[in-house]
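[1] with the sequence up front, the predicted model follows.
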Amino acid sequence: MIRKILTVFLLITSATLLAQRTSSSPYSFFGIGEQYTPRTVENATMGGIGVSFNHYKYLNFTNPAANAFLRQTTYAIGFLNNDLTVKSADAKQSSTSTSLNYIALGVPIGSKAGFSVGLQPVSSVGYSLSNSEFDANGDISAITLYSGEGGVNRLYGSFGIKLTKEIALGIEADYSFGNIENSITNQRADVSLATKYKETSIVRGGTVTLGSQYQKFLKNDTYLNAGATFKLGNDLKTYGNEYLYSLTLSGAGIDIPRDTLSSSSTNGRYKMPLKSILGVSVGKYDKWHVGVEYQNQDAIQPEGFINNTNNSFKYESSNRVSLGGYYIPKVNSISSYWDRVTYRAGLRYENIGLAIDGSGSGTNYTSINDFGMSFGLGLPLKQLSNVNLGFEYGKRGTTTNNLVQENYFNFRLSLSLTASGAQSWFRKRKID
């Protein structure tokens, strides 16, 4: 019965993931939107580390080689609540968004291999901005509204296997898909009709990630881990339509189209370069773990209609450094529940690979950086294997160069239902 209920729940949450709006960031205006690095709540609360991390019951979206260490069938569902405050040099605005962050299933295969499948967001577009122009008398002469919605999701499947006692290799294939809509509406004073430019895009693409892990046990069951992944370069193809038309705005803010001024089909692509992640860690299973990792990717290259003459932004190389870990006072304690809790913490500093010219001259670009610090709790339960809570505070961007700074607080929640091995879930029950 529980498997039937879980199957229905996964179908419902899959539809929710595809339809949701997961971002309210002004920086989601650019390209395919605000991009996400796939990671579990457990990894996110350790500063995002994961390339050298493995565990017998925790999934790992960073390195497919970690599937080789999985020893329990695990269903994982993650949620994200984002409280965002955006401020410029003279204004401030807040917003909140809640979304399903991922659904995934991991299954061990024998004692040396495992696989995982799941659905996760790749990027999200969700912004609504306005700009007012004033005449010589200080009266509003024009208002321009910028809005966007949509995003890109991915279906993935990954496999990992131990070649030796110390070396594991993995491979992951994913398929990305989504829809994005951007629009610009301009209303001038003393003009009855407004004009609107709308662009709708369908995004498709796939890629392969190769991963490896090395694990060496030292004295007293302490281990030394090293990991590396290489996400191969790929193309995200995009095609759709763009329209320019006149309209009137109702009192409720609903568009009433009048005349189509122009329309055309569009197509282009984003060339995504090789992304590499390297990391090392030390620890002791179900006791403690500390790791550091570095991620790097060259600049994304847009081609086709998306490579226009707009000089307001450009892509550049991105990189990230993360440090984090966990600690469990006593995993099998019977006298104290809080001794069985997993305590996680981490730090992250990232150049997201986007540079913006707030002056509009095309000569004064400012790189957008992101700093976050996180803390998390892994709460063991009887029926569910565990509930993971994560808290992250961070800052992205700057108010210099006519830009905006984002201060955000992320609350993450994941539920993990586990069983000892694949057979306990998939074998046919018999009645004696």
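    In hand now; what should we look at? Numbers count the residues shown, from 1 in each chain.
[2] going forward, measure contacts and count neighbours with C-alpha atoms only.
    OK.
[3] run through who's touching the longest helix belonging to the chain.
    Using DSSP state H to define each element, the chain has its longest helix at helix 2-19. Residues outside helix 2-19 that contact it (Cα atoms under 8 Å, 6 or more residues apart in numbering) are 99-103, 119-121, 153.
[4] 6 Å instead, please
    By Cα atoms under 6 Å, 6 or more residues apart in numbering, the residues outside helix 2-19 that reach it are residue 100.
[5] put this next to the first one:
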Amino acid sequence: MKNTEVAARKNEAISRGVGMTTQIYAARAENSEVWDVEGNRYIDFAGGIAVLNTGHRHPKVIDAVKKQLDAFTHTCHQVMPYENYVALAERLNKLAPGDFAKKTIFATTGAEAVENAVKIARCATGRSAVIAFTGAFHGRTFMGMTLTGKVVPYKVGFGQMMGDVFHVPFPLEMHGISVEESMDVLDKLFKADVDPKRVAAIIIEPVQGEGGFYPVPRALMKGLRDVCDEHGILLIADEVQTGFARTGKLFAMEHYDVVPDLVTMAKSLAGGFPLSAVTGRAELMDAPGPGGLGGTYAGNPLAIAAAHAVLDVIEEENLIDRANQLGARLKQRLESLRAEVSQISDIRGPGFMVAVEFGQPGAVKPNADFTNAVRLKALEKGLILLTCGVYGNVVRFLAPITIQDQVFNEALDIIEASIRECAEEAKS
């Protein structure tokens, strides 16, 4: 079987709306390595877009799922509930930020978690408006893409977005937007467009994912908390991409002296199995009536079992410390290239949520062509990378935190060689 053969079949069978970063068709995977249908081996620095913090097929995760598979695979928790759903909610209630009583619900995708968080916020406050940020990504459902602060490709052709959603510029000092300006726009929004007493929630990613791996400045997060407290608005932390040790904390909000009212999570929660959650203040989570929340597949028992194993692995293998170590090594290697690669305009990210941004030589102006060239060069050398950012000029690194040292070193060499070669080619 050839990748090209499967690609031809894909073109005939699957909507072109499902975009694909590569035309490499996976056949098997183990930890940080993937083999395609032709037997070619790749190092995976995409991690299913931040889903595989514990790696492909972690033995503990696979064992937990096998045991659950031998018991039962589905009853629908709303029809016949099961204890491991309750136990996982108890664990997340203890682990999520905030020293107050919490409750949890489970869903299937990150977009569903966001949708449910908005539903809970609206029900608990009796308000309807929601504020998000430019560059944000919150999903592809209608509310999710309305909240998302990027038009192409997420909103193009889908008509009118949901009402009562407003966007504030995300502060990017290197691109000329300060925290003060963002907060000023928020203040003007309250004066010109929406009464703050009609705003149910402000939703923010502690580190923007699709938007470019930009961490939220501390001053902005504190400012948002103050505004929320002043006006009775709920603060929702979208931890779908940042959660579960990726940033060197279990949750990225732990980097701030700010506690959200609701937290959305998904991706690496269940090590590759579809599961998402909303955890928040108990009185808020109890606002919707019975039947107002849930879903047929929400909290599937196989995914719940996987999530228990993921939390065990994070603790037993010290993945929080590991994320900080790996991230430091990656940033150090990237920093070593700054002096000779004039296209590098920024290197950033907490823990192992690291990104490098490329600009025009010696300038901050985005350079998407160079960024994509680096991605393709690395792919030729057997390393899968992802780009991101509103301008498509950022390479984000999402390797499993469990990556083997020798494989990580190999990947670092490929990253360095790819950037160097692209820089040399740009000179010619």
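    Here it is on my side, so go on. Just so it is clear, the model here is predicted, and its values are computed rather than measured.
[6] what TM-score do we get after superposing?
    With the length set by TM-score structural alignment, normalised by the length of the second structure, the two chains reach a TM-score of 0.25; 196 aligned residues with a Cα RMSD of 7.8 Å.
[7] quick revisit: what comes up buried for the longest helix of the first structure?
    Neighbour-count burial for helix 2-19 of the first structure, counted by 16 or more other Cα atoms under 10 Å, picks out 10, 13-14, 17-18.
[8] what's the first helix or strand after it?
    Toward the C-terminus, helix 2-19 of the first structure is succeeded by strand 34-35 as the next helix or strand (DSSP states H and E).
[9] that older thread, out of the buried residues of helix 2-19 of the first structure, which comes closest to residue 278 of the first structure?
    Residue 278 of the first structure has its nearest neighbour among the buried residues of helix 2-19 of the first structure in residue 17, at 29.6 Å by Cα to Cα.
[10] and the gap between that closest one and residue 75 of the first structure?
    Using Cα to Cα, to the nearest Å, residue 17 of the first structure is found at 16 Å from residue 75 of the first structure.
[11] next one: residue 294 of the first structure
    Taking Cα to Cα, one finds residue 294 of the first structure at 28 Å from residue 75 of the first structure.
[12] same check, this time on residue 216 of the first structure
    Counting by Cα to Cα - residue 216 of the first structure and residue 75 of the first structure are separated by 28 Å.
[13] looking at these two, which is more packed in?
    Between residue 216 of the first structure and residue 75, counting by other Cα atoms under 10 Å, residue 75 is the more crowded of the two (25 against 14).
[14] which residues touch the more buried one?
    104-105, 416-417.
[15] in the stretch 251-400 of the second structure, which spans are strands?
    Secondary structure of the stretch 251-400 of the second structure, counting by DSSP state E, counting those that start in this stretch: strands at 262-265, 276-281, 344-348, 354-358, 383-384, 386-388, 394-397.
[16] to residue 424 of the second structure, which of those lies closest?
    Closest among the strands of the stretch 251-400 of the second structure, using Cα to Cα: strand 344-348, at 13.3 Å.
[17] what residues does the longest helix along the second structure touch?
    Secondary structure of the second structure per DSSP H: the longest helix is helix 405-427. Identification of contacts with helix 405-427 of the second structure by Cα under 6 Å, 6+ apart yields 374, 377-378.
[18] work out for me the element the closest residue to residue 225 of the first structure other than its chain neighbours sits within.
    Counting by Cα to Cα, 6 or more residues apart in numbering, residue 225 of the first structure lies nearest to residue 215, which is 4.5 Å off, once chain neighbours are set aside. Taking DSSP H and E as the criterion, residue 215 of the first structure maps to strand 194-217.
[19] helices and strands around that strand, which ones?
    If you count contacts as 3 or more Cα pairs under 6 Å, 6 or more residues apart in numbering; DSSP states H and E, strand 194-217 of the first structure packs onto strand 167-188, strand 223-231, strand 234-249.
[20] how much does the longest one deviate in direction from strand 194-217?
    Read that as strand 167-188 of the first structure. 160 degrees (axes from the mean of the first three to the mean of the last three Cα atoms, to 10 degrees).
[21] re the thing from before, going by neighbour count, which of the contacts of helix 405-427 of the second structure comes out on top?
    residue 374 (25 neighbours).
[22] need the contact list for that one.
    Residue 374 of the second structure touches 418-419, counting by Cα under 6 Å, 6+ apart.
[23] quick check: it vs residue 34 of the second structure, distance?
    With Cα to Cα as the criterion, residue 374 of the second structure and residue 34 of the second structure are 20 Å apart.
[24] cool, residue 408 of the second structure as well?
    14 Å.
[25] could you do residue 326 of the second structure as well?
    In terms of Cα to Cα, residue 326 of the second structure sits 20 Å off from residue 34 of the second structure.
[26] equivalent analysis for residue 94 of the second structure, please.
    For residue 94 of the second structure relative to residue 34 of the second structure (Cα to Cα), the value is 35 Å.
[27] which stretches of the stretch 251-400 of the second structure form helices?
    Ranges of helices within the stretch 251-400 of the second structure are 282-285, 301-316, 319-335, 368-380, based on DSSP state H, counting those that start in this stretch.
[28] out of those helices, which comes closest to residue 227 of the second structure?
    Closest among those, once you apply Cα to Cα, is helix 282-285, at 18.5 Å.
[29] can you report how many residues lie near residue 12 of the second structure?
    10.
[30] can you say which helix or strand has it in it?
    helix 3-13.
[31] and the following helix or strand past that helix with helix 3-13, angle?
    Reading on from helix 3-13 of the second structure to the C-terminus, the next helix or strand found by DSSP H and E is strand 26-30. Orientation of strand 26-30 of the second structure against helix 3-13 (the same axes, to 10 degrees) gives an angle of 120 degrees.
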